[in-house]
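K.L.:
Following is a predicted model, sequence given first.
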Amino acid sequence: MRQEKLRPTLPAVIALGSNLGDREAILRAAVAEIGRTDGIIVDAVSSLYETDALKPEGIDLSAPAYLNAVLLVRSALQPHALLEALHVVEQAHDRVRVERWGDRTLDLDIITFAGLEQHDDTLTLPHPRAHERAFVLAPWHEIQPNAELPGHGPITPLLAATYESPRLYARWER
């Protein structure tokens, strides 16, 4: 029997962040690895944006700044399988989960997945804080300005309502 190849058709938005190590190289490598994952096609990549580290207590200027980006992908994987695939990429870059919102070599989050709204012990869709995070909204707006965040509406006014101001760090060169 012939095995069918996975056909990526479900749209998803993935946020990337790094504030340890060679941040730019890590993010660029992660994008390439995601693009090589069976069942995922990367359709668009934002520029890289730099933001101050955000901790549960607020902005932490003593911590290394983050580089952030957003990907638009199509996935044949269901949400939990996509999250597992992203965790494999994080682990390849020595991601350590010690403290909540701690410094990290690589953080990959599913922001939206095919317009689904769901919540369980492992995954909440859309991402529960995306609507208030300029470091997600600014790069997303760059590559999909008419996007909507399920349950929150168009991202343009959401971005305008944030207090952060991500700094353009580098344009993505193909």
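P.N.:
Good, I have the coordinates. Just so you know, these numbers come straight off a predicted model, no measurement behind them.
K.L.:
C-alpha only now, for contacts and for neighbours.
P.N.:
OK.
K.L.:
Which residue ranges of this structure form strands?
P.N.:
10-18, 40-45, 48-51, 53-55, 58-60, 66-75, 107-113, 118-119, 124-125, 148-149, 153-154, 167-170 (DSSP state E).
K.L.:
Can you add mean neighbour count and distance to residue 33 and give the ones you listed back as JSON lines?
P.N.:
Formatted as JSON lines, the strands of the chain follow (neighbours: other Cα atoms under 10 Å; distance: least, Cα to Cα, whole Å):
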{"stretch": "strand 10-18", "mean neighbour count": "22", "distance to residue 33": "13"}
{"stretch": "strand 40-45", "mean neighbour count": "19", "distance to residue 33": "10"}
{"stretch": "strand 48-51", "mean neighbour count": "22", "distance to residue 33": "17"}
{"stretch": "strand 53-55", "mean neighbour count": "17", "distance to residue 33": "25"}
{"stretch": "strand 58-60", "mean neighbour count": "12", "distance to residue 33": "30"}
{"stretch": "strand 66-75", "mean neighbour count": "25", "distance to residue 33": "12"}
{"stretch": "strand 107-113", "mean neighbour count": "22", "distance to residue 33": "12"}
{"stretch": "strand 118-119", "mean neighbour count": "12", "distance to residue 33": "27"}
{"stretch": "strand 124-125", "mean neighbour count": "18", "distance to residue 33": "23"}
{"stretch": "strand 148-149", "mean neighbour count": "18", "distance to residue 33": "26"}
{"stretch": "strand 153-154", "mean neighbour count": "14", "distance to residue 33": "30"}
{"stretch": "strand 167-170", "mean neighbour count": "14", "distance to residue 33": "20"}
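K.L.:
Presented hereafter is structure B, for comparison with structure A:
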Amino acid sequence: MARAVLALGANIGDPAHQIATAIEAIAGHPRISLLKQSALIVSEPWGKTDQNRFHNGAILIETTLSPLDLLDFCLVTEAQIGRVRIEKWGPRSIDIDIITYDDLTMETERLTLPHPYAHERDFVLEPLREIAPDVADWLLNQAGNKSA
């Protein structure tokens, strides 16, 4: 079993409900166990700042899915909740990002682990510190090692 951290966010529709729906879908997958869930925070948009504030949270899971299979499941879940990808960093009904997958580092066309911007985003780090402070520290150390 691998441990993974997923970050969830939304800023259109009913963000808290959409995040709860996504977590319910993730926890309902037969190859995923939900271990911990953070409280939701409200944060300013990142990247594209002329949009509504975001609701953000994180979950810690165990899974037997591979990283790419987990990504595919997250993308299907987003689509089922109504996510339409129109513009990078634009408004969204749901966003599910894989932040870490154990201590795996990988970079493919489809997935980079750990998430390449997680260490720069308080809306990821704050919920992550609540449920897995050791993972937050690891992320910051990984980022520091890359810049050294």
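P.N.:
On my side now, so go ahead. Keep in mind that what you see is a predicted model, and the values were worked out from it rather than measured.
K.L.:
hmm, back to that, so which of the strands of structure 1 comes closest to residue 137 of structure 1?
P.N.:
Set against residue 137 of structure 1 and scored by Cα to Cα, the strands of structure 1 come closest in strand 66-75, at 8.6 Å.
K.L.:
Mean deviation, that closest one versus structure 2?
P.N.:
Comparison of strand 66-75 of structure 1 with structure 2 after fitting gives an average deviation of 0.3 Å (mean Cα distance after the TM-score superposition for structure 1).
K.L.:
Touching that strand from outside, list them.
P.N.:
7-19, 23-24, 27, 31, 39-53, 82, 135-136, 139-140, 169 (Cα atoms under 8 Å, 6 or more residues apart in numbering).
K.L.:
Ok, stretch 100-112 of structure 2 next?
P.N.:
For stretch 100-112 of structure 2, contacts defined as Cα under 8 Å, 6+ apart pick out 2-6, 67-68, 71, 113-115.
K.L.:
Endpoints of it, how far apart?
P.N.:
End-to-end span of stretch 100-112 of structure 2 (Cα to Cα, to the nearest Å): 9 Å.
K.L.:
Show where that stretch falls in structure 1, residue numbers please.
P.N.:
Under the alignment (TM-score structural alignment), stretch 100-112 of structure 2 falls on residues 112-124 in structure 1.
K.L.:
To which residue of structure 1 is residue 82 of structure 2 aligned?
P.N.:
Here residue 82 of structure 2 is matched to residue 94 in structure 1, going by TM-score structural alignment.
K.L.:
can I assume its match is in contact with residue 105?
P.N.:
Yes - at 6.7 Å, residue 94 of structure 1 counts as touching residue 105 under the criterion of Cα atoms under 8 Å.
K.L.:
Which one's more surrounded, the two?
P.N.:
Per other Cα atoms under 10 Å, whichever of residue 94 of structure 1 and residue 105 has more neighbours is residue 105, with 20 against 12.
K.L.:
what's the spacing between the more buried one and residue 26 of structure 1?
P.N.:
Residue 105 of structure 1 sits 7 Å away from residue 26 of structure 1, taking Cα to Cα as the criterion.
K.L.:
list the residues that contact both of those two?
P.N.:
Both residue 105 of structure 1 and residue 26 are contacted by 18, 93, under the criterion Cα under 8 Å, 6+ apart.
K.L.:
contacting residues for residue 15 of structure 2?
P.N.:
Counting by Cα under 8 Å, 6+ apart, the residues that residue 15 of structure 2 touches are 9, 54-55, 93-94.
K.L.:
Identify each buried residue in stretch 28-39 of structure 1, please.
P.N.:
Neighbour counts over stretch 28-39 of structure 1 (16 or more other Cα atoms under 10 Å) mark 28, 30-31, 34, 39 as buried.
K.L.:
Now render those residues as CSV, adding distance to residue 87 of structure 1.
P.N.:
Listed next are the buried residues of stretch 28-39 of structure 1 as CSV, based on distance: Cα to Cα, whole Å:
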residue, distance to residue 87 of structure 1
28, 16
30, 11
31, 13
34, 11
39, 15
